[in-house]
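Colleague: sequence first, then the predicted structure, then my questions.
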Amino acid sequence: MTDYAEVIGDPISQSKSPAIHGFWIEKLGLDAKYRAHHVTAEGLADYLAARREDPDWCGCNVTMPHKQKVIPLINRLDNVAERVGAVNTVHRAKDGALVGRNTDVAGFLEPLRDHLARQHYFRMARVLGTGGAARAIVAGLDEAGFTIVLTGRDPEKAQALLNELSGGEHHVAPLSHFAEPTDFAFDDREGCCDLVINASPLGMRGQPPLAFDWSHAPPGSIAYDIVTDPVETDFLKSARETGFGTIDGLSMLIGQAAAAFVHFFGVEPPREFDTELRERLVA
């Protein structure tokens, strides 16, 4: 009898989760498996009903389009998942209940940990995108004390998302606003933390490019792209060429997987091998 966990979604063949969790299982020598399992919206309830009865099943990661649809099918949510309104990890608790968690918030914030440990006079994040990924990102940034400028094709959708997830004084702008150059004179950013985050699929392989002019970013900004295919996006390339720091999508992907791994298998993943893991993921 071998413990196992899964990632479920529709489609699912593109998921890097089996490679990540399988790498850690191998390094730790665990008697466990992690696999991808295709689950449609119509089959989601039956999938969870069957797994509840399987003593070897440790849980599953949940990807699109199930992150919200899974909520009424499980027993309870942790505080983060309840606030975000989306679940990306389900695991069995000691009492047998199925618990829904959102590790996307922790995964997104992980590569920013050193920056957030510092004192800042002001923190501002320009977040591009209003889809499912933006929910976790907005919630995490709000908790970390950022003023958020949320942009999307539909400003009303952006405002509704902010109203739902945050009580702070944030702002909305159309995505097109950032496509054209600006001559805005930014003030002294000493002691500030500025982020520009692509939380959209734009720039992903097979998707349209993301049009962002870096004159909209204050000096010292950090560009963060959650896209993982390709890892080196045009958004990050242009940011680096302009002199900004960058964080790629594998950082968030690995971070959220690490938080889930503990709930599945009860041990911390061996993060000292992150460089080797990254090489395997981009090979």
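Modeller: Yes, it's here. Bear in mind the structure is a predicted one, so any value in this text is a computation, not a measurement.

Colleague: all contacts plus neighbour counts: C-alpha atoms, from now on.
Modeller: Noted.

Colleague: what's the single longest helix in the chain?
Modeller: Assignment by DSSP state H gives helix 249-265 as the longest helix of the chain.

Colleague: next one: that one to chain centre, how far?
Modeller: On the basis of Cα atoms, centre = their mean, to the nearest Å, helix 249-265 sits 10 Å off its chain's mean C-alpha point.

Colleague: check it against this one:
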Amino acid sequence: MMLTGKARLAGVLGWPVSHSQSPRLHGFWLEQYGIDGAYLPLPVEPAYFADAVRSLVRLGFRGANVTVPHKEAAFRLCQEDGNSLTERARAVGSVNTLIFEADGRILGDTTDGFGFVENLRAGVPGWDAAAGPALILGAGGAARSVIAALQDAGCPEVILTNRGRERAEALAADLNGGRTTSLRVVDWDQRHAACDGIALLVNTTSLGMTGQPPLDLDLSALPDRALVTDIVYAPLETDLLAEARRRGNPVVDGLGMLLHQARPGFAAWFGVVPEVTEALRAHIISGRK
């Protein structure tokens, strides 16, 4: 559609940024809802990140997404005087969504955890985080967002395991304070046994992703009703999901997390709360081929 002088503008900051699916995703919604706006890929070198964001504010942008390697820099920028962070961004220590206020202030948010939970709720209607313990594989930034979201959603216990225990211990120490959810760490070689009695299994590692080593996980102890999800979406159905499906477990792929995490930003920038539909999924999948 034709843009006017009143077009609402947003984009995604990254270095590089050509791999990002966000322009395709937001572009679909802009066309679907007939919005006078644009969402642009914005390649920015790390040294110029803060200056680039301030320039976007001056240019009248409504906000931006932030991807690798800028999330920590975005968090620091939002700690500066006059700027602010949402509670969930402060808890996670990372920002992936910037909202530019009318007075020039910058609000930093993180929506990965929101996208994770919404993806499970959409994929398995009636899913409840309070149903039982969750086992999280990995202790990176994605695991941090997932665990914080599960804590907020009422998960009674989170079991965390990582190939390097020290990193898992550090993450658990960061997220244990002031929470009712029990959070404990087990050694990586105990991951198979840790499947016993859980209600949710989440792989946040790159293991099983296209071009990465496979994930070695014995699901023998996994309860039949346990939900299995993988935040990887290349391939769309990982070996973990395929094996869980063969066992009869409910499974949810990682693409929906990408789609749902984009909703809060789109709503803030363009004034419409968008829906995640099968047509949107098909559109994103077709663009990855």
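Modeller: Thanks, I have the structure now. The model shown is predicted, which means the values in this text are computed figures rather than measured ones.

Colleague: please work out the TM-score for the two chains.
Modeller: TM-score for the superposed chains, counting by TM-score structural alignment, normalised by the length of structure 1: 0.89, backed by 270 aligned residues with a Cα RMSD of 2.0 Å.

Colleague: before we move on, back to that, got the angle for the following helix or strand past the longest helix of structure 1 vs helix 249-265?
Modeller: Per DSSP states H and E, the first helix or strand lying C-terminal to helix 249-265 of structure 1 is helix 274-282. Per axes from the mean of the first three to the mean of the last three Cα atoms, to 10 degrees, the angle that helix 274-282 of structure 1 makes with helix 249-265 is 100 degrees.

Colleague: for helix 274-282 of structure 1, name the packing helices and strands.
Modeller: Under the contact criterion of 3 or more Cα pairs under 8 Å, 6 or more residues apart in numbering; DSSP states H and E, helix 274-282 of structure 1 touches helix 17-28.

Colleague: could you tell me where the helix it packs on falls in structure 2?
Modeller: Counting by TM-score structural alignment, helix 17-28 of structure 1 falls onto residues 22-33 of structure 2.

Colleague: got a list of contacts for that stretch?
Modeller: Stretch 22-33 of structure 2 is contacted from outside by 1, 11-12, 36-41, 259, 262, 266, 274, 280, 283-284, 287, using Cα atoms under 8 Å, 6 or more residues apart in numbering.

Colleague: let's go with 6 Å and repeat that
Modeller: By Cα atoms under 6 Å, 6 or more residues apart in numbering, the residues outside stretch 22-33 of structure 2 that reach it are residue 39.

Colleague: over to stretch 116-127 of structure 2?
Modeller: With contacts defined as Cα under 6 Å, 6+ apart, stretch 116-127 of structure 2 is touched by 252, 256-257.

Colleague: ok, 7 Å please
Modeller: With Cα atoms under 7 Å, 6 or more residues apart in numbering as the test, stretch 116-127 of structure 2 has contacts from 146, 149, 252, 256-257, 260.

Colleague: ok now it, how far from the chain's centre?
Modeller: 14 Å.

Colleague: picking up where we left off before, could you dump the contacts of stretch 116-127 of structure 2 into TSV and include distance to residue 66 of structure 2?
Modeller: Below are the contacts of stretch 116-127 of structure 2 laid out as TSV (distance: Cα to Cα, whole Å):
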residue	distance to residue 66 of structure 2
146	18
149	19
252	25
256	18
257	16
260	16
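
Colleague: what comes up buried for the match of helix 17-28 of structure 1?
Modeller: 22-30 (16 or more other Cα atoms under 10 Å).
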